[in-house]
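Undergrad: I'll drop the sequence and a predicted model, then ask my questions.
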Amino acid sequence: MTDENQVAGAAEAGHAVLDAALAALRELRDSWDPIQVDDWCSKVLGRSGRVVLTGMGKSGLVAQKVAATLASTGCPSLFLHPAEALHGDLGMVTREDSVLALSNSGESEEVVRLLPSLIRLGIPMAAITARPESSLGQVAHWTFTYRLPQGEGCPLDLAPMASTTLQLVWGDMLAASLMSRRGFTRDHFALNHPAGSLGAKLVKVKALMHTLWPVVSATSGLTEVLKAMTKGRLGMTSVMEGPRLLGVITDGDIRRALETTERDRRNPLDLRAEQMMTRTPAMISEEALALDAAGDMEARKITFLMVGQTEHPTGLIHIHDLLTAKVL
């Protein structure tokens, strides 16, 4: 059995971490300077290079995450390990780049030793640090600071906890500001996330739709309709008059038509497509997101959508296409 004192101790330690981070976040919420952030964004967007992230230890790990976030949201970026930079990797940095350095103390030895070389290159430099008066804070053109009113939250007040949380938040704030200034859209996001369900949901319908689909004429009989549906393997066929869409026929439409002929004591082989079809099929634009198509199908409880305009459909998207692409 777990000792009650141990549970109480764990709870106290956990609350200390949360309280330290919350206190620092509340202060940052009231103290950060949007004008300073906007000025940094203007400089980054006005240059043709990348944002180079650097930091040592835990700050370096946060810097790697910020670099990944920037890259995925439309801002070319990379992580430069400061120790490796001192031994040749500095050659990865160009004069068109800008630097964003992370250090809680602003005195990380490897980062500070890197500063003279970056200054000589004339590269705009920003810093995320708790100490604007530090070596890093003094040479940075933009210093994004935070305070830790309740310390790190660590039981020993030694391990970086609240500080790395605040660095991470600052990185996300800068990334979000760049996205806003750049006019970054869902379409841009999808281009940077081609794999996985997240990217698939943001792909447009035209990327997943069938450009060939079953077609019959208004006067086609039941047998011809069934042949078209079987061959198409989509559980449907469209009814067309030239390029114009008259309607669609599904398995359900056929069942309902057969029930009607049985009730009226008519020969089902006399049925024609125009008697079975749904005359106002659900449509969606090529430019709509796959996610929107999925929501429309779910709301209507259907398995496909015609794409384009009724007068001139350009494709068909089926629920199986969304499942294959991991939209659903």
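TA: Here it is on my side, so go on.

Undergrad: Please count neighbours and contacts with C-alpha atoms only from this point.
TA: Will do.

Undergrad: May I see the buried residues of whichever strand or helix holds G60?
TA: Here G60 is covered by helix 57-72, with elements defined by DSSP states H and E. Of the residues in helix 57-72, 58-72 count as buried by neighbour count, 16 or more other Cα atoms under 10 Å.

Undergrad: hmm, who's touching that helix?
TA: For helix 57-72, the surrounding residues in contact (Cα atoms under 8 Å, 6 or more residues apart in numbering) are 51-55, 76-79, 81, 101-104, 160, 164, 167-168, 171-172, 175, 189, 192-193.

Undergrad: what's downstream of it, the next helix or strand?
TA: Heading C-terminal from helix 57-72 (DSSP H and E), you reach strand 77-79.

Undergrad: hey, where'd the helices end up in the stretch 51-200 of the chain?
TA: In the stretch 51-200 of the chain, the helices defined using DSSP state H, counting those that start in this stretch lie at 57-72, 82-85, 109-121, 135-139, 162-182, 186-192, 196-201.

Undergrad: If you tally nearby residues, what's the number for Q138?
TA: Using other Cα atoms under 10 Å, Q138 has 14 other residues around it.

Undergrad: and if you look at the one 4 residues further on?
TA: The local packing of W142 (other Cα under 10 Å) involves 19 other residues.

Undergrad: Which residue is the nearest non-sequential neighbour of it?
TA: A126 (4.6 Å; Cα to Cα, 6 or more residues apart in numbering).

Undergrad: How about the contacts made by that neighbour?
TA: Counted by Cα under 8 Å, 6+ apart, A126 has contacts W40, S98, V99, L100, A101, A140, H141, W142, T143, F144.

Undergrad: And the furthest pair within those?
TA: Greatest spatial distance among those (Cα to Cα): S98 and F144, at 14.9 Å.

Undergrad: Flag every buried residue along stretch 301-318.
TA: Residues 303-308, 310, 313-318 are the ones in stretch 301-318 that count as buried (16+ other Cα under 10 Å).

Undergrad: go on, stretch 230-238?
TA: L234, G235, M236, T237, S238.

Undergrad: okay, pairing it with this:
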Amino acid sequence: MDKTTTTVTTTPTGETLASAHRTFAIEIAALQALDASLDDTFRQAVSMLLDCQGRVVVTGIGKSGHIARKIAATLASTGTPAFFMHGAEAVHGDLGMLTRQDIVLAISYSGAGQELLTVLSVAKRMGAAMISITGYPESELARNADLHLNAHVAQEACPLNLAPTASTTAALVLGDALAVACLEARGFSREDFARSHPGGALGRRLLTFVRDVMRQGSALPIVTVDTKVPDALVEMSAKGMGMTIVVDDKQAPVGIFTDGDLRRLIARHGDIRLLTVADGMSRNPKSVPPGALAIEAATLMDAGRLNQMLVLDDTGLLLGALHMHDLLAAKVI
């Protein structure tokens, strides 16, 4: 006889939002209590991190391990060399990554995990310092670390008071506070941040220069002032910039002839076959130096409603040209 399986679907009730509000309230209260309890120990921890001659090795187990991984990433991206070392892997070979110049930042709410106590023992034998973050100042990890930061919470958001929720939030925010305090003490700038994040939007904006994205050499559309308009159109079509640079007999740029100039020339004269680009070019075109940030060039082009811009050196020598599409392709804008 076939047996049928009944699937019971649990749907949210009117208590769902109330549960969320309780979670928020509990975790906010935990952070407020942590904020109120901060003392000179936090300043000492920041001083230790700033004085570290090696790297900050952040370690933890379980949910604390996830928090430790995030804190290590935040420290590393904000100017404090750091990496994550899983507590379980540490006691199976990864402790070989630790040097006496490093500082161990160990996160364990109970402060009693055997793996982290082993890390503590090895660190002490090596002469590496340790900062611990626990919820119990009387725990073995807290008592034996060089410095202890108390992240105790009155209760977890979990109604069973078992799943790490408020406690992991407290540890995470405490780690963020350490990273930001170090960032500010180091004078870490937007440019420094960009160098740590070259693949991100901010990195591209602050590390991409005009010379990196400009067109140059044979890719540039160039004609002389006496070039007939039909011949200039051939050059424009071949190079795909919607314009051509106009140079004098010394190859110095004296203007540009754009699609817009072409339309205006047709509107004025009708038959343009015998006209030269000098009859309709835009003189004194806007330019930018090659060492300018690409985002600065984009801002200038946007303000002037320009699709193209020349790249000139300090002497007025033509080095290249930019098209708005180049900036889009480089993801600068």
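TA: On my side now, so go ahead. What you are looking at is a predicted structure, and each value in this text was computed from that prediction instead of being measured.

Undergrad: After superposing, what score do the chains get?
TA: Here the TM-score for the pair of chains, by TM-score structural alignment, normalised by the length of the first structure, is 0.83; 320 aligned residues with a Cα RMSD of 3.0 Å.

Undergrad: just to revisit the earlier point, and of the helices of the stretch 51-200 of the first structure, who's closest to A23 of the first structure?
TA: Short answer: helix 162-182, nearest of the helices of the stretch 51-200 of the first structure by Cα to Cα, at 9.3 Å.

Undergrad: Just the angle for the closest one relative to helix 57-72, thanks.
TA: Per axes from the mean of the first three to the mean of the last three Cα atoms, to 10 degrees, the angle that helix 162-182 of the first structure makes with helix 57-72 is 20 degrees.

Undergrad: give me the stretch of the second structure that helix 162-182 of the first structure matches.
TA: Here helix 162-182 of the first structure aligns to the second structure at residues 166-186, judged by TM-score structural alignment.

Undergrad: likewise stretch 99-117 of the first structure?
TA: Counting by TM-score structural alignment, stretch 99-117 of the first structure corresponds to 104-122 in the second structure.

Undergrad: chain center to that stretch: distance?
TA: 31 Å (Cα atoms, centre = their mean, to the nearest Å).

Undergrad: List the buried residues for that stretch?
TA: Across stretch 104-122 of the second structure, burial judged by 16+ other Cα under 10 Å covers 104-111, 113, 115-120.

Undergrad: Stretch 130-140 of the second structure too?
TA: M130, I131, S132, I133, T134, G135, Y136, P137, S139.

Undergrad: Tell me the residue in the first structure aligned with the fifth one.
TA: In the first structure, T134 of the second structure lines up with T129, judged by TM-score structural alignment.

Undergrad: Surely its match touches T145?
TA: Yes - assessed by Cα atoms under 8 Å, T129 of the first structure is found in contact with T145 at 5.1 Å.

Undergrad: Common neighbours of the two, please.
TA: Joint contacts of T129 of the first structure and T145 (Cα under 8 Å, 6+ apart) do not exist.

Undergrad: Can you add secondary structure and give the buried residues of stretch 230-238 of the first structure back as TSV?
TA: Converted to TSV, those look like this (DSSP: H, G, I helix; E, B strand; the rest coil):
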residue	secondary structure
L234	coil
G235	coil
M236	strand
T237	strand
S238	strand
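
Undergrad: Pick out whichever of these sits closest to R181 of the first structure.
TA: Closest approach between these and R181 of the first structure, by Cα to Cα: L234, at 43.9 Å.

Undergrad: Can you name the residues that contact the closest one?
TA: For L234 of the first structure, the contact set (Cα under 8 Å, 6+ apart) comprises H318.

Undergrad: Quick check: chain neighbours aside, which residue is closest to the residue nearest the centre of the first structure?
TA: What sits nearest the mean C-alpha location of the first structure, by Cα atoms, centre = their mean, is F189, with 5.3 Å. Once flanking residues are discounted, F189 of the first structure sits nearest to T73: 6.2 Å by Cα to Cα, 6+ apart.

Undergrad: and if you look at T261 of the first structure?
TA: Per Cα to Cα, 6+ apart, closest to T261 of the first structure is P268, 5.9 Å.

Undergrad: Can you tell me the SS state at the alignment partner in the second structure of the one you found?
TA: Applying TM-score structural alignment, one finds that P268 of the first structure aligns to I272 in the second structure. For I272 of the second structure, the assignment made with three-state DSSP gives coil.

Undergrad: can you tell me how far I272 of the second structure sits from P230 of the second structure?
TA: 8 Å (Cα to Cα, to the nearest Å).

Undergrad: Could you verify my assumption that R244 of the first structure touches P313?
TA: Yes - using Cα under 8 Å, R244 of the first structure is in contact with P313, at 7.3 Å.

Undergrad: about what we covered before: buried ones from the contacts of helix 57-72 of the first structure, can you make that a PyMOL selection?
TA: Buried subset of the contacts of helix 57-72 of the first structure, written as a PyMOL selection, criterion 16+ other Cα under 10 Å:
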select buried, resi 51+52+53+54+55+76+77+78+79+81+101+102+103+104+160+164+167+168+171+172+175+189+193
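
Undergrad: so who does W213 of the first structure touch?
TA: With Cα under 8 Å, 6+ apart, W213 of the first structure has these contacts: G232, T237, S238, G315, L316.

Undergrad: Could you save the residues you listed as a markdown table and add columns showing distance to A257 of the first structure?
TA: Shown next, in a markdown table, are the contacts of W213 of the first structure (distance: Cα to Cα, whole Å):
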| residue | distance to A257 of the first structure |
| --- | --- |
| G232 | 21 |
| T237 | 15 |
| S238 | 16 |
| G315 | 26 |
| L316 | 24 |
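
Undergrad: Good, we can wrap up now.
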